[in-house]
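Undergrad: build me a structure from this.
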Amino acid sequence: MNLTGGIVLYAVLWFLTLFILLPIGLISQDEAGEVVPGTHGGAPHNPELGRKALWATVISAVLWVGCAYLILGGAITQEDVIGWDRLIR
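TA: Modelled structure (predicted):
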């Protein structure tokens, strides 16, 4: 894994983690009882994006370290990945 591959892997993991975290703990405006005029009642009351982005950063960093260890440590090689297509044939 080179520098570019590491950055791309981290970015993909970060966005996947963020999209998983977004609906967790979400309270709609209807549930909070404060619907802002012009918005849908199902819109989030307080999405706490900063806190979720921080958690996404921490979780994706841990996942990235695990993936980098597997790739750079030689547990998974390019030959292994190339051979995976034999599993579905």
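Undergrad: every contact and neighbour count from this point should use C-alpha atoms.
TA: Will do.
Undergrad: other residues contacting the lengthiest helix in the chain?
TA: In the chain, assigned by DSSP state H, the helix with the most residues is helix 49-72. Residues from elsewhere that reach helix 49-72, judged by C-alpha atoms under 8 Å, 6 or more residues apart in numbering: 1, 6, 9-10, 13-15, 17-18, 21-22, 76-77.
Undergrad: here is the second sequence; please produce its structure so I can put it next to the first one:
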Amino acid sequence: MGIASAIVLYMVLWFLTFLIVIPIRIQTQGDLNKIVPGTHAGSPEHHNLKKKAVITTAVAAALWGIIGGGIIMGVVSVRDIDMFDRMGPGGSMWYSESNKE
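TA: Predicted coordinates for the structure are as follows:
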């Protein structure tokens, strides 16, 4: 796995984790009975985004280590997701096409 793919993997994991962590323990205006006129009762009053970003960073780093380690050690490869055998038996994805008789 190259540097660029490792960074992209971490960024995808970070954003997916962040979208999961955002709604956890949120306090809305309706929950606190402090509804500002002109806003929805479901609008957040206390969102704690800084704390959630730190938690997201830690969880994403752990997931990145597990998934990245599995890719580097060869537990998962591109050939594992080749459901239609388009890559062929050789090292190149055009192996079967180049050896036609």
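Undergrad: please state their TM-score.
TA: Put the two chains on top of each other and the TM-score (TM-score structural alignment, normalised by the length of structure 1) is 0.87; 85 aligned residues with a C-alpha RMSD of 1.3 Å.
Undergrad: average offset of the longest helix of structure 1 relative to structure 2?
TA: Superposing on structure 2 places helix 49-72 of structure 1 at an average distance of 0.3 Å from its equivalents, by mean C-alpha distance after the TM-score superposition for structure 1.
Undergrad: got JSON lines for the contacts of helix 49-72 of structure 1, with neighbour count too?
TA: Shown next, in JSON lines, are the contacts of helix 49-72 of structure 1 (neighbours: other C-alpha atoms under 10 Å):
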{"residue": "Met1", "neighbour count": "10"}
{"residue": "Gly6", "neighbour count": "15"}
{"residue": "Leu9", "neighbour count": "17"}
{"residue": "Tyr10", "neighbour count": "21"}
{"residue": "Leu13", "neighbour count": "20"}
{"residue": "Trp14", "neighbour count": "22"}
{"residue": "Phe15", "neighbour count": "15"}
{"residue": "Thr17", "neighbour count": "20"}
{"residue": "Leu18", "neighbour count": "20"}
{"residue": "Leu21", "neighbour count": "16"}
{"residue": "Leu22", "neighbour count": "15"}
{"residue": "Ile76", "neighbour count": "13"}
{"residue": "Thr77", "neighbour count": "12"}
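Undergrad: in helices, which of those fall?
TA: Reading helices off those with DSSP H, I get Gly6, Leu9, Tyr10, Leu13, Trp14, Phe15, Thr17, Leu18, Leu21.
Undergrad: with distance to Gly50 of structure 1 added, can I get those in JSON lines?
TA: JSON lines is the format used below for these (distance: C-alpha to C-alpha, whole Å):
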{"residue": "Gly6", "distance to Gly50 of structure 1": "24"}
{"residue": "Leu9", "distance to Gly50 of structure 1": "22"}
{"residue": "Tyr10", "distance to Gly50 of structure 1": "18"}
{"residue": "Leu13", "distance to Gly50 of structure 1": "17"}
{"residue": "Trp14", "distance to Gly50 of structure 1": "14"}
{"residue": "Phe15", "distance to Gly50 of structure 1": "14"}
{"residue": "Thr17", "distance to Gly50 of structure 1": "14"}
{"residue": "Leu18", "distance to Gly50 of structure 1": "11"}
{"residue": "Leu21", "distance to Gly50 of structure 1": "12"}
